[in-house]
Structure formats: structure tokens, C-alpha cells
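Peer 1: sequence unknown, structure follows:
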């Protein structure tokens, strides 16, 4: 009995600091965001006016909000699909194929993840430079000298894809390493049996590799999609500031500008509430759609 009580007290004292910090720095600020979304407030004075759901009404009648919603969803879809496709492909090749310098490739692919967003943004801004950038220097080899250079960060039709390219380059290595760790635990005997049955590498990848690491894929997919909402804000602020003409404005950049630049703090918090609910709903839908029975081997 004394042992059980002592163990209970030990667990209580270990968890209490974490719970207190969780409540102070997550629960209370989240509740405050919901509360402040009901006010008309500039953010720098004590002059607050309770307006109920007026901020949300204004938000859902804003064309700019729907543009930011479209941009955010487009980035989530493009960056997620491409990042996970290449991460799984590279992880499979580096795990199953006997290549020289495998550890070197792992390090090279992982390097972008340890760089700050500002550094990555500076690198890609230089690559996308219309006059001396690497990308235009390459494309100039296949077009006449009289053609105008491509404005990778200045053309409304392609700027969102340019932004997605930087985000994909930053994320691939991290998830590749995670999938390599999962793939390394798959018994070689399963692949040997598949080889004897005449299964191709592609068939083995989709029939053995993917099902056996599905739990890891499912977890990282949910985490990545939610984190993309945050990462897109950082890349937008560092590379385009939402331009040209709002073509790269995303949820959080729009919220930041409304709350801290346009002095519409209450309206900005209403955007924050919508982003929170959207993220929560997206995570729930994703968990439901990707749910499968765990395979054992």
C-alpha cells in the first residue's frame, strides 16, 4: 500500500509542472483568443467594444479571406503530396539499394532541415532572382535572348508554386530519415519471399513497405499538414510578404497583418479561431480517412 501511494505521489509531482505549463501557455491563451475574437479592439489601448460574432461575419464576407484560404489549402495539398512522395521514394532507395555513401546521402538530404527558414528563404530568393538567379540562368539556355525573364516571385500565376518548392526542399530530408528508420525494421525475409514469387520492386513497395510503415506515415502526415500551416507563414513573411497582390497571402500572414499592422486585433483573433477550428477538423478528418488495421510481422 505504501509503495503504491509513493508511486502515485512520484507520478503526481512529475506531471504537475508539465500540466501547469500546459495550462498557462496553451489552454489559457487559446481560451483568450476565443474571448478576444468577440471584441472590436485595436490591441494597443484599453478601448474594447464587445461585438459578438461581428468579426466572424466580416471575415466570412471578405474576399481576401477566401483568397488566403485558397492559397493555404493549395500549399497544404501540393507540399504534402510532393514531400511525402519523394520522402518515401528516397527512403526506400537508400534503405533497400546497396549504394555507396548511404550515410553521406542521409546527411545531405537532412541538412535543409537544420537550416533556419530565413536562410532557406534567402537561398531560394537568390535562385528565383529574375536577373542573375540560377533557375533563370538554366531556363535561358532553352529560350531566345529577347524573351523577358520569368518572375518566379513576381508572377501571380506561379509564385505560389515557387513558394511550395522552397517548403518541399526544406521538409523532404526530415521525413525521409524518419521513414528510413521504420523501413530498417522490416524483416528482409519478407522481401526475399516476394522476390521468389516474382514480385517487382514497385509491387513490394506498395504491398510490403507502405502497409508495414503505415502507422508512421499516418502520424507524420497529420503532423506535417498541421505544421505546414505554420511553416507557410514563415516562408511567406521571409520571401514575399504575401505579394504580389495577395497571391501568397496565407492564414497566419493575413491574421498577423490584421492584428498587428492594421490594428484590428479582435478581427485578427477571429481569423485565429477559424484557423484553429480548421486545423482541428482537418486533423480529425485525416485520422478518420487514414485509419487502418495495424499489420504485424
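Peer 2: Looks like it arrived, so ask away. As the structure is a prediction and not an experimental result, all values here were calculated from the model.
Peer 1: CA atoms for contacts and neighbours, from now on please.
Peer 2: OK.
Peer 1: residue 42: neighbour count?
Peer 2: 20 (other Cα atoms under 10 Å).
Peer 1: mind checking the SS state of it?
Peer 2: Here residue 42 takes the coil state, with states given by DSSP: H, G, I helix; E, B strand; the rest coil.
Peer 1: spatially nearest residue to the most centrally placed residue in the chain (excluding sequence neighbours)?
Peer 2: The centre of the chain sits closest to residue 228, judged by Cα atoms, centre = their mean, with a distance of 1.8 Å. Nearest-residue entry for residue 228: residue 76, 6.3 Å, with adjacent residues in sequence omitted and distances by Cα to Cα, 6 or more residues apart in numbering.
Peer 1: on the three-state scheme, that neighbour is what?
Peer 2: helix.
Peer 1: measure it to residue 131 for me?
Peer 2: Using Cα to Cα, to the nearest Å, residue 76 is found at 30 Å from residue 131.
Peer 1: looking at these two, which is more packed in?
Peer 2: residue 76 (19 against 15).
Peer 1: residues in contact with the more buried one?
Peer 2: Shown here is residue 76, whose contacts under the criterion Cα atoms under 8 Å, 6 or more residues apart in numbering are 225, 228, 229.
Peer 1: which of those sits closest to residue 183?
Peer 2: For the contacts of residue 76, the closest approach to residue 183 (Cα to Cα) belongs to residue 225, at 22.0 Å.
Peer 1: show me the helices in the stretch 151-297 of the chain, by range?
Peer 2: Using DSSP state H, counting those that start in this stretch, the helices assigned to the stretch 151-297 of the chain run over residues 159-183, 188-196, 201-204, 210-212, 214-239, 251-256, 265-289.
Peer 1: go through those and name the closest to residue 121.
Peer 2: helix 214-239 (5.8 Å).
Peer 1: packing partners of that closest one?
Peer 2: Contact here means 3 or more Cα pairs under 8 Å, 6 or more residues apart in numbering; DSSP states H and E; on that basis helix 214-239 packs against helix 63-96, helix 117-127, helix 159-183, helix 251-256, helix 265-289.
Peer 1: any idea of the angle the second one forms with helix 159-183?
Peer 2: This means helix 117-127. With axes from the mean of the first three to the mean of the last three Cα atoms, to 10 degrees applied, the angle from helix 117-127 to helix 159-183 works out at 130 degrees.
Peer 1: below is an additional structure, to be compared with the one above:
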């Protein structure tokens, strides 16, 4: 046995391949600085500025901290028990979930339609191209996104104004007298759809440009082959465009869902009081009011933890659906 091991140790120097790979000779100055700059520093920064605040917020959610005094008492999960018996917060949570269910579907759907029109929705003959003057449509559609969300909210608040808003003026000018002094943001069943429209209007252009870039990466030969096979525009979109850019769609859907679960800026500008019968109140609004108006930071932190968990669940469901539908299948080489 010793005679067999000795030659092996002589050949390998008594070190395994793994040990040889991580020898000090391989740790050059360039490799060390690379790991420090691109691995250690980002990880440390992420822990300090992202993970640490989450942990801190969770700890505060277990206390009765008022936010304005140094003292606090540990009360366990009492804030969470109070949270799920709070009818106002439950209403806000339901509104936030409704936004997360509706806004991504509408926004991403419209963005896909517009992106397809300006890239491959042109004439059925000749090279594959978009509608005529499609570049103008891109600029016009993207323009609302460059406007800050708070400005969009204030602007549409003026447009929706019952007495002097331009929307009621246009509708009554067309002979629709029922819209005289119509309170778009003051009617329980109308306020939420009106706010949703503003959010979609402000964001659809961004996602359209995102999908335009993704569709431009699809080889034109694929669309030409589908055209030769007699596939119409709808079938081409469903069988070629969407499957080939589904990773982009998944990313956009998650981002849009996160924004919908927040929606604080739009709601604060359009419905600062939560709307009629709290019909537009969202969790971020209730969290802000609880913390800075009522001085209940511990209770507000519990709301923040619940909001973070709902956001993670939303993202996880999107990833799961994408995986179950074959979105992560790798192409065999």
C-alpha cells in the first residue's frame, strides 16, 4: 500500500487538484483586487443597505416604538395580531392586491400590442417591418414615462376635477350632459378604475420600448418563415413573439407588480385621503399615515413586513408560473 501511495504523492506533490488550484501562487494582486471590488464590496454594501434595514424593520415590528422616543417595549407578534383585525388595513391590502392583479396584465398586454405594431405589424408583403412612422409612435408613447409620477398625479387630478377639469368639459361638449360636474375620484366604484388608467397611461410607453428592444433581437427570418407559412399577426405574436421574449415579459411583469403593490406616489397625488370609503387606499398609504401621523412606527413596520412578504410571494408566483409553462427550458445545442 505504501509503495502505491508514494509514487502518487511524488507525481502530485502530495496535494489534491483542488488544493493546487487554490494555492497562494494563483492569488495574484489582480485576482485579489477583482474579488474585493466586484464581490466583497457589493456583498457588504448589500448587507448594510438592504438586508440590515429589513432585519431592523422586522425587529421594530415586534415592539411598540412610537418613532419619536428612544424607548420601546418588546411586545412580540401583538402588532401582527392587531394588523389582521384592522379593517382599514385589510381594505388597503385588498386594494393593493387588486392593483397587482389588474395593472400588470393590462399594462404588459397593451405594451406587447403596441410593440408588435411598431416592429412587425407593418405591411404583409416585403421585408418585415413595423407601421409607417413607427419611430414617432415610440417617442409619443414613451413621453409620459419621462414625467415624474407625482407630476402625472397632479396633472390628472386637475383633468379629473369635477368643476374645471378638461375631461368633463370635453364629454359635456360632446353632448354627454351626465358628466357635468362628474366626480371621477369621488365615486366609490369609479375612483379605482380612474386611478388605474392614470398608472397605465404613465407606464405603458416604458414597457413598450422594452419589448421593442426585445423583439428587435428576434431574427427577421423567423417572422418571414411564419409569413410564408400563412401565419397571421395574432398567431405570429402568440407562437413566435411571446415565447421568444418571455424572459423579458417575466421581468417586466414582476417590476410592474411591485410598482402596483406600492403605488404610493400616484395614490398620494390623486387620492391622498384614501378615496371614497377607502376604495383607493393602499398599504403604503396606510403605512405612511400610521407611522408619521399616528406615531405608531412599530405597527407601521409590521405593515411594511407584510407588504414585503406579499411582494416576495407575487414574484415567486410569477417565477413558478413561468417555470411550469416551460419558460426556463434550455435550448439543446
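Peer 2: All right, it came through fine. Here the structure is a predicted model, which is why all the values come from computation and not from measurement.
Peer 1: deepest in the core, which of the helices and strands packed on helix 214-239 of the first structure is it.
Peer 2: Comparing these on average neighbours per residue, with mean count of other Cα atoms under 10 Å, the densest one is helix 251-256 at a mean of 23.
Peer 1: what's that helix aligned against in the second structure?
Peer 2: Following TM-score structural alignment, the partner segment of helix 251-256 of the first structure in the second structure covers residues 283-288.
Peer 1: now swap in stretch 75-90 of the first structure and tell me
Peer 2: The alignment places stretch 75-90 of the first structure over residues 99-114 of the second structure (TM-score structural alignment).
Peer 1: how far apart are that stretch and its match in the first structure?
Peer 2: Between stretch 99-114 of the second structure and the corresponding residues of the first structure, superposition yields a mean separation of 1.0 Å, by mean Cα distance after the TM-score superposition for the first structure.
Peer 1: what's the distance between the residue of the first structure sitting at the aligned position of residue 233 of the second structure and residue 78 of the first structure?
Peer 2: Aligning on TM-score structural alignment places residue 233 of the second structure opposite residue 201 in the first structure. Using Cα to Cα, we find residue 201 of the first structure at a distance of 26 Å from residue 78 of the first structure.
Peer 1: so what's residue 64 of the first structure closest to, chain neighbours aside?
Peer 2: Closest residue to residue 64 of the first structure apart from its sequence neighbours, by Cα to Cα, 6+ apart: residue 246 at 7.9 Å.
Peer 1: whoops, I mixed them up, residue 157 of the second structure
Peer 2: According to Cα to Cα, 6+ apart, the nearest residue to residue 157 of the second structure is residue 270 (5.5 Å).
Peer 1: corresponding residue for the one you found in the first structure?
Peer 2: With the correspondence set by TM-score structural alignment, residue 270 of the second structure lines up against residue 239 in the first structure.
Peer 1: measure its match to residue 113 of the first structure for me?
Peer 2: According to Cα to Cα, residue 239 of the first structure and residue 113 of the first structure sit 18 Å apart.
Peer 1: for residue 92 of the first structure, same thing?
Peer 2: Distance, residue 92 of the first structure to residue 113 of the first structure, using Cα to Cα: 19 Å.
Peer 1: burial count for residue 102 of the first structure?
Peer 2: Neighbour count of residue 102 of the first structure, defined by other Cα under 10 Å: 14.
Peer 1: was I right about it contacting residue 94?
Peer 2: Yes. Assessed by Cα atoms under 8 Å, residue 102 of the first structure is found in contact with residue 94 at 6.3 Å.
Peer 1: so for residue 296 of the first structure, which of the helices of the stretch 151-297 of the first structure sits nearest?
Peer 2: In terms of Cα to Cα, the element of the helices of the stretch 151-297 of the first structure nearest to residue 296 of the first structure is helix 210-212, at 7.6 Å.
Peer 1: superposed on the second structure, what's the mean shift for that closest one?
Peer 2: On superposition with the second structure, the average gap between helix 210-212 of the first structure and its aligned counterparts reaches 0.6 Å (mean Cα distance after the TM-score superposition for the first structure).
Peer 1: residue in the first structure matching residue 207 of the second structure?
Peer 2: For residue 207 of the second structure, the aligned position in the first structure is residue 175, judged by TM-score structural alignment.
Peer 1: oh, I was asking about residue 89 of the second structure
Peer 2: Residue mapping for residue 89 of the second structure onto the first structure gives residue 65, with TM-score structural alignment as the criterion.
Peer 1: ok, for its match, nearest residue in space, not its chain neighbours?
Peer 2: Residue 65 of the first structure's closest residue in space is residue 59 (Cα to Cα, 6+ apart), at 6.5 Å.
Peer 1: tell me who's in contact with that neighbour.
Peer 2: Contacts of residue 59 of the first structure were listed using Cα under 8 Å, 6+ apart, and they are 65, 267, 270, 271.
Peer 1: kindly report the same for residue 322 of the second structure.
Peer 2: Contacts for residue 322 of the second structure were tallied using Cα under 8 Å, 6+ apart; they are 250, 328.
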